[in-house]
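In: Okay, sequence plus prediction incoming.
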Amino acid sequence: MEDWIDYYDSTHTIYASKRHRDLHFKLIARDIIGYITAKDQVVLDYSCGEALFAAKVAEACGLLILAEPAPGVRGRLIARFAPNTKIRVRSLEDVRKMPENSVDLVVMNSVVQYMTPEELDSAFDVVRKLLRPSGRLVIGDVLRPEVGMPMDVYALLRFAARHGFLKDALIGLLATALSDYRQLRSRVGLQRYSEADMIAKLAKRGFSATRAGHNIGHNPWRMTFVAHHALART
């Protein structure tokens, strides 16, 4: 995961335009809010990225913890949300030290593809410790083995056409093809899981999980899973 952390801490061109970036994070915030069931819940966004609309998420819950491994991104989060008393910014190391049974909802969106299977197991162990017995883990934007980059491109272009930045998206795709992102993706690769494999992986870490009806974000060809403590399910 270190290579990807370094990439996202750099000046990258993964978004086609400011409009693309803003819509991306706005949609994610909306979908996260959909999983919050009470105004007093503690929510942890694990490897949150820029989280531009985190304030909207914070309005829907009691406390929002933004956990981000990239130091530069984390610094921007601290500066952006310092006045907001309902938002805390933490490193992943800080998260590992948090009290047991202290979180109601953990969201890991567009994260698992950048982690080795061993790193993901360790993250699941940390999350299981943090979640209250009634808590939920939501894992979004999971890449499927049978769905490749062409469908990611199609999903982006469809999203861009719907929201008025198609030209920027086409230029952005060309830039991405020539960028460090494409080279890093080819060299390091991205982890992909079938529905059965992800459910089985979660079961080995003490979770009972099901696939959600729709994915977090704009790409319907990726998957989202909702997991609970195995003993908490009836």
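Out: Now that the structure is in, tell me what you want to look at.
In: okay, CA-based contacts and neighbour counts for the rest of this
Out: Fine.
In: Would it be right to say that residue 140 lies in a helix?
Out: No: the assignment for residue 140, made by DSSP: H, G, I helix; E, B strand; the rest coil, is strand rather than a helix.
In: what's the neighbour count on residue 83?
Out: Using other Cα atoms under 10 Å, residue 83 is surrounded by 9 other residues.
In: actually residue 10, sorry about that
Out: The local packing of residue 10 (other Cα under 10 Å) involves 12 other residues.
In: pretty sure residue 81 is touching residue 87, no?
Out: Yes: with contacts counted by Cα atoms under 8 Å, residue 81 reaches residue 87, the gap being 6.7 Å.
In: and these two? which has more neighbours close in?
Out: Using other Cα under 10 Å as the criterion, residue 81 and residue 87 rank with residue 87 on top: 23 against 17.
In: which non-adjacent residue is nearest that one?
Out: Spatially, and ignoring its direct neighbours in sequence, residue 87 is nearest to residue 64 (4.8 Å; Cα to Cα, 6 or more residues apart in numbering).
In: right, and that neighbour touches residue 46 too?
Out: No: look at residue 64 against residue 46 with Cα under 8 Å: they stay out of range, at 10.7 Å.
In: before we move on, the earlier item: which residues do residue 81 and residue 87 both contact?
Out: Counting by Cα atoms under 8 Å, 6 or more residues apart in numbering, the contacts common to residue 81 and residue 87 are residue 55.
In: List the contacts of residue 75.
Out: So residue 75 contacts nothing (Cα under 8 Å, 6+ apart).
In: secondary structure class for residue 36?
Out: When classified by three-state DSSP, residue 36 comes out as coil.
In: Now do residue 30: how many residues are near it, please.
Out: Residue 30, neighbours per other Cα under 10 Å, totals 16.
In: before we move on, what about residue 77?
Out: By other Cα under 10 Å, the residues close to residue 77 number 24.
In: What residues does it make contact with?
Out: So residue 77 contacts 50-51, 89 (Cα under 8 Å, 6+ apart).
In: Show the end-to-end separation of stretch 200-216, please.
Out: Distance across stretch 200-216, first residue to last, is 21 Å (Cα to Cα, to the nearest Å).
In: next up, a second structure to put side by side with the first:
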Amino acid sequence: MDDWIDYYDSTHTIYASKHHRDLHFEVIARDIIGYISQSDATVLDYACGEALSAAKVADACDKLILAEPAPGVRGRLIARFAPNTKIRVRSLDDLRKMAEKSVDLAVMISVAQYMTPDEFDAALAVIRRLLKPSGRLVLGDILRPEVGMLRDVLALLRFAAGNGFLKDALIGLISTALSDYRQLRSRVGLQRYSEAKIVAKLAQAGFTASRAHFNMGYNPWRMTFVARHSF
């Protein structure tokens, strides 16, 4: 995951435009809010990225913990949300020092593909320790082995066409094809999981999981899973 952390900590071109970036985080915030079942909840966003719309999520809960491994991104989060008393920014190492059974909802969105299987297992162990017995883990944007990059492109273009940045998206796709992202993706690769494999991996980590009807974010060809303690 270190290569990907370095990439996201750099000046990258993963988004077609500022409008695309902002919309992406607005959609993610909306979807996270949909899983918050009580206003006094403590929510953990694991490897949250820039989390530009985190204030909206914080408005829907009592405390929002933004855990981010990239130090540069983490610094920007601290600066951006310093005035918001509901938001706490943490490193992934900080999570290991948090009180167990202190989180009502944990979300990990578009993260598993960048982790090795062992890193993924370690993250699940940390999250399981932090979740309350009644808590839930939501894993979003899981890549499927049978779905290739073409579907990612189609999902982006459909999202762009519906939100007024189709030209930027087309230019962005060309830029991405020539970018460090494409080279890094080719060199390091992305982890893909079938539904059965994710459910089994979560079971091994102490969770009972099922696939959600809709994926978080704008890509309908990826998967979201909701997991609870299996006890």
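Out: Thanks, I have it. Owing to the predicted nature of the structure, the values given are computational and were not obtained by experimental measurement.
In: ok, back up a step: can you redo the contacts of residue 77 of the first structure as JSON lines with distance to residue 226 of the first structure and secondary structure?
Out: Converted to JSON lines, the contacts of residue 77 of the first structure look like this (distance: Cα to Cα, whole Å; DSSP: H, G, I helix; E, B strand; the rest coil):
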{"residue": "50", "distance to residue 226 of the first structure": "23", "secondary structure": "coil"}
{"residue": "51", "distance to residue 226 of the first structure": "21", "secondary structure": "coil"}
{"residue": "89", "distance to residue 226 of the first structure": "24", "secondary structure": "strand"}
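In: Can you verify my assumption that residue 107 of the second structure contacts residue 139?
Out: Yes: between residue 107 of the second structure and residue 139 a contact is recorded at 6.0 Å, counting by Cα under 8 Å.
In: On the three-state scheme, residue 193 of the first structure is what?
Out: Under three-state DSSP, the three-state class of residue 193 of the first structure is coil.
In: What separation do you get for the residue nearest the centre of the first structure and residue 10 of the first structure?
Out: With distances taken as Cα atoms, centre = their mean, residue 109 lies nearest the centre of the first structure, 1.8 Å away. Between residue 109 of the first structure and residue 10 of the first structure the computed distance is 20 Å (Cα to Cα).
In: Same question for residue 184 of the first structure.
Out: Taking Cα to Cα as the measure, residue 184 of the first structure and residue 10 of the first structure are separated by 13 Å.
In: can you check residue 127 of the first structure too?
Out: Counting by Cα to Cα, the gap from residue 127 of the first structure to residue 10 of the first structure is 27 Å.
In: surely residue 129 of the first structure meets residue 103?
Out: No: look at residue 129 of the first structure against residue 103 with Cα under 8 Å: they stay out of range, at 9.3 Å.
In: Please report the number of neighbouring residues for residue 134 of the second structure.
Out: Neighbour count for residue 134 of the second structure, taken as other Cα under 10 Å: 11.
In: should've said residue 113 of the second structure
Out: 19.
In: How about it: what's its closest non-neighbour residue?
Out: Setting aside the residues directly before and after it, residue 113 of the second structure is nearest to residue 191 in space (Cα to Cα, 6+ apart), at 4.3 Å.
In: Which residues are in contact with that neighbour?
Out: Residue 191 of the second structure touches 112-116, 143, counting by Cα under 8 Å, 6+ apart.
In: What ranges does the first structure have for its strands?
Out: Remark: strands assigned in the first structure by DSSP state E are 42-46, 63-67, 87-90, 103-109, 131-142, 207-211, 223-229.
In: Tell me how many other residues surround residue 148 of the second structure.
Out: Neighbours of residue 148 of the second structure (other Cα under 10 Å): 11.
In: thought residue 61 of the first structure was touching residue 44?
Out: No: between residue 61 of the first structure and residue 44 there is no contact under Cα under 8 Å: 10.6 Å.
In: More neighbours: those two, which one.
Out: Neighbours were counted for residue 61 of the first structure and for residue 44 using other Cα under 10 Å; residue 44 has more, 28 against 18.
In: so how far is residue 24 of the first structure from that one?
Out: Using Cα to Cα, we find residue 44 of the first structure at a distance of 19 Å from residue 24 of the first structure.
In: Could you check how far the residue of the second structure positioned farthest from its centre is from residue 15 of the second structure?
Out: In terms of distance from the mean C-alpha position of the second structure, residue 167 ranks first, at 26.0 Å (Cα atoms, centre = their mean). Distance of residue 167 of the second structure to residue 15 of the second structure, given as Cα to Cα: 13 Å.
In: number of nearby residues for the spatially closest residue to residue 6 of the second structure that is not a sequence neighbour?
Out: Distance criterion Cα to Cα, 6+ apart; nearest residue to residue 6 of the second structure, sequence neighbours excluded, is residue 70 at 7.0 Å. Here the count is done by other Cα under 10 Å, and residue 70 of the second structure has 22 residues near it.
In: swap in residue 69 of the first structure?
Out: By other Cα under 10 Å, the residues close to residue 69 of the first structure number 21.
In: swap in residue 171 of the second structure?
Out: There are 12 residues near residue 171 of the second structure, going by other Cα under 10 Å.
In: show me what contacts the spatially closest residue to it that is not a sequence neighbour?
Out: Of all residues not flanking residue 171 of the second structure in the chain, residue 16 sits nearest, at 7.3 Å (Cα to Cα, 6+ apart). Going by Cα under 8 Å, 6+ apart, residue 16 of the second structure touches 168-169, 171-173.
In: roughly how far apart are residue 16 of the second structure and residue 140 of the second structure?
Out: Residue 16 of the second structure sits 21 Å away from residue 140 of the second structure, going by Cα to Cα.
In: Over to residue 97 of the second structure?
Out: Look at residue 97 of the second structure and residue 140 of the second structure: by Cα to Cα, they are 25 Å apart.
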